[in-house]
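Following is a predicted model, sequence given first.
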Amino acid sequence: MRDVIFPSDKQAKYEAYGYSAAVKSGGFLFMSGQVGINASGSVISDPAAQFQLAFTNLGGVLEAAGCGFDDIVDITSFHVDMYEHFNAFASVKQSVFPNPPFPNWTAIGVVCLAEPDLLLEVKAIAKLASFT
């Protein structure tokens, strides 16, 4: 069984491209990648602010599912120009996950993302509270 999750009033944006923000299945929440695009659809140009917004958007998906950042067990981040922006990303990530136990994390360098000015996409898997 799978249940799809959408942050409030964003379902149409996901359905327009044929995917869900997250899927609940087997005691886990599998989240689609989130990026630093604001509510008006604009990419945030400042790298640190863009990375923070990507995590804020991820938090919106978690909240819609009744979860939080402490429920995340695995993160995959996709970076354009990883070496240039890695310290800024690491700083934001540390603010989101300040204390152990930390989730698993895989960082992957990519050539580009869906929008030309995007520098990061982050996706995650969380353990659902009802299955702990």
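Arrived safely, thanks for sending.

rest of the way, CA atoms for contacts and neighbours
Fine.

what's the distance between the host helix or strand of Asn87 and the middle of its chain?
Using DSSP states H and E, Asn87 falls within helix 82-96. Averaging C-alpha positions (Cα atoms, centre = their mean, to the nearest Å) puts helix 82-96 14 Å from its chain's average.

put this beside the first:
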Amino acid sequence: MTKRETIFPASRQALYEINRYSAAIRSGDLLFVSGQVGSREDGSPEPVFEEQVQRAFSNLGEVLKAAGCTFDDIVDMTTFHTDPEAQFAVVTAAKEKIFPQEPFPNWTAVGVNWLAGFDFEIKVIARIPQTA
């Protein structure tokens, strides 16, 4: 049986402690990253939507880094949007900066009506690279 290992970035502990969840779980060579939002160090939302999206991707990058991964290791991505039609262009532009060329990860975008004070969330599954 594969043992689960928790992964936490060096910073941004407030949301994990407040809501009692792990940033990511490593199981074998897979990394399951909890939904990342555009939160500041204290757990509060970034108020400007564009900056909230950028911060969510940045926060995701920190979790990936803590596990020895990069954005290139992502195989599956799910994003959550409180107003998909109005937000889609901003999210797509941010995503295209992170994934400028093929192969692109799988992507499912979901419209929701509540994200605990946030307007965007991203969760991923990544394959952890083998170390030499």
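Happy to help now that I have it. These numbers were taken from a predicted model, which means no experiment stands behind them.

Any buried residues in the helix holding Asn87 of structure 1, and which?
By neighbour count with 16 or more other Cα atoms under 10 Å, helix 82-96 of structure 1 contains the buried residues 82, 85-86, 88-89, 92.

Also stretch 123-132 of structure 2?
123-128.

among those, which are in strands?
Assigned to strands by DSSP state E, the following of the buried residues of stretch 123-132 of structure 2 qualify: 123-127.

Greatest separation within those: which pair is it?
Lys123 and Arg127 (13.7 Å; Cα to Cα).

Tell me, how many residues neighbour the aligned partner of Gln34 of structure 1 in structure 2?
By TM-score structural alignment, Gln34 of structure 1 lines up with Gln36 in structure 2. Other residues near Gln36 of structure 2 number 24, with proximity taken as other Cα atoms under 10 Å.

do the same with Ile75 of structure 1
If you count neighbours by other Cα under 10 Å, Ile75 of structure 1 ends up with 18.

ok and the helix or strand following the helix holding Asn87 of structure 1 relative to helix 82-96, angle-wise?
Once helix 82-96 of structure 1 ends, the next helix or strand along the chain (criterion: DSSP H and E) is strand 104-110. Taking axes from the mean of the first three to the mean of the last three Cα atoms, to 10 degrees, one finds strand 104-110 of structure 1 and helix 82-96 inclined to each other by 150 degrees.

What span of structure 2 is strand 104-110 of structure 1 aligned with?
Alignment of strand 104-110 of structure 1 against structure 2: residues 106-112, by TM-score structural alignment.

Could you pull out the strands in structure 2 for me?
So, for structure 2 - with DSSP E - the strands run 4-7, 24-27, 30-37, 74-81, 106-111, 120-127.
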